[in-house]
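> Just the structure for this:
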Amino acid sequence: MERKTKVLFLCTGNSCRSQMAEGWARHLRGDIVEPYSAGVEVHGMNEHAVRVMAEAGVDISGQRSKHVEELDGIPFDCIVTVCDHARETCPFIPGNAVRIHAGFEDPPRMAAETDDPEKKLDCYRKVRDEIRDFVTDLRLNQT
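Model (predicted):
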């Protein structure tokens, strides 16, 4: 049995984008990927992210927001920053992990521009689908 590729999805608060990426990676590529997510801060799980992922058939309700330091010692093969702030403030993570930046828009910031509850969720759906496409196309070297 081949070892799964350990991928860390890193965002600012590990509440939305990185959580969605972890969920998609587990759902779409769990046979070859061991996904993790964390933040450079901890903001708690975003209820809208949980909801729109459930709409797509992916349950992330059991995941929790965590600081990247909680994952210290895990030998990641790939580290993906999913927002610019995480890329700019990412602490040093030792190892030979391939580093990829995929800056996705911030759904809470986008949703703040409307009072319509459905349009707010559409902001999350848009980013959810972009992250799904990214995870689907992510090229990983199997070790």
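
> contacts, neighbours, all on C-alpha from now
OK.

> contact partners of stretch 61-70?
Stretch 61-70 is contacted from outside by 10, 13-15, 19, 37-45, 50, using C-alpha atoms under 8 Å, 6 or more residues apart in numbering.

> pretty sure residue 48 contacts residue 121?
Yes. Between residue 48 and residue 121 there is a contact at 6.8 Å, judged by C-alpha atoms under 8 Å.

> circling back to that earlier point, and the contacts of stretch 61-70, which of them are in strands?
If you go by DSSP state E, the contacts of stretch 61-70 have 10, 37-39 in strands.

> Grab the two from those that are most spread out in space.
Using C-alpha to C-alpha, the pair of the ones in strands among the contacts of stretch 61-70 lying farthest apart is 37 and 39, separated by 7.1 Å.

> the more surrounded of those two?
Counted by other C-alpha atoms under 10 Å, residue 37 and residue 39 do not tie: residue 37 has more neighbours, with 28 against 24.

> Also this sequence, please, to line up against the first:
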Amino acid sequence: MKILILCTGNSCRSQMAHGFLQSFDPSLSVYSAGTKASGKVNPKAIEVMYDAGIDISHHTSDSVDKYMNDEWDYVITVCGGAKESCPTFLGKVKNRLHIGFDDPSEATGTLEFIQSEYIRVRDEIKKIFYELYIDKIKGHE
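Reported below is the predicted structural model:
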């Protein structure tokens, strides 16, 4: 099963979702991309995922253009608030889903608060993507 997780920057939320989904089932082919890929994975995202037992330090931030000609079982967008425009994927897709999350890289305030936002969003992504995996993906491989 091929799954593409799509965001704008492909540096934080889509990377976390990619890491979790791959950890739930290593046989899945999981990729992530962005319409305006930043070129690097957010260091705080790497840190909080590592704290959760998942290493995404080897991930790359890729442009969605790299995947336009592929066929996908799922394309899942994870962009969140009203300040963001969610990308549209025009390639061949069996199932399109949107699951929005706040962008922890937009958090401002104390270092403790910013850290807590990364952890909060990470934990939301883990919970919702695990439910998605159990409810929709696991039985349909």
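
> Send over the TM-score of the superposed chains.
Here the TM-score for the pair of chains, by TM-score structural alignment, normalised by the length of structure 2, is 0.87; 133 aligned residues with a C-alpha RMSD of 1.5 Å.

> still on that earlier bit, kindly reformat the ones in strands among the contacts of stretch 61-70 of structure 1 as CSV containing distance to residue 109 of structure 1.
Formatted as CSV, those follow (distance: C-alpha to C-alpha, whole Å):
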residue, distance to residue 109 of structure 1
10, 18
37, 20
38, 19
39, 17
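
> Of those residues, just say which sits nearest to residue 79 of structure 1.
Using C-alpha to C-alpha, these come closest to residue 79 of structure 1 at residue 10, 7.2 Å.

> Tell me how far the longest helix along structure 2 lies from the chain's centre.
Longest among the helix segments of structure 2 by residue count, using DSSP state H, is helix 111-132. Here helix 111-132 of structure 2 is found 12 Å from its chain centre; the criterion is C-alpha atoms, centre = their mean, to the nearest Å.

> do stretch 12-23 of structure 1 as well
From the chain centre to the centre of stretch 12-23 of structure 1 is a distance of 4 Å (C-alpha atoms, centre = their mean).

> In structure 2, what stretch matches it?
Mapping stretch 12-23 of structure 1 onto structure 2 (TM-score structural alignment) gives residues 8-19.

> Next, residue 56 of structure 2: secondary structure please.
Here residue 56 of structure 2 is coil, with the state taken from DSSP: H, G, I helix; E, B strand; the rest coil.

> Trace it over to structure 1, please.
Aligned counterpart of residue 56 of structure 2 in structure 1: residue 60 (TM-score structural alignment).

> likewise residue 104 of structure 2?
In structure 1, residue 104 of structure 2 lines up with residue 107, judged by TM-score structural alignment.

> what's around its match, how many residues?
So residue 107 of structure 1, with other C-alpha under 10 Å, has 21 neighbours.

> any idea where the helices of structure 1 begin and end?
Under DSSP H, structure 1 gives helices at 17-29, 47-55, 84-89, 107-111, 117-137.

> Just tell me which of the ones you listed ends up closest to residue 143 of structure 1.
Using C-alpha to C-alpha, these put helix 17-29 closest to residue 143 of structure 1, at 15.2 Å.
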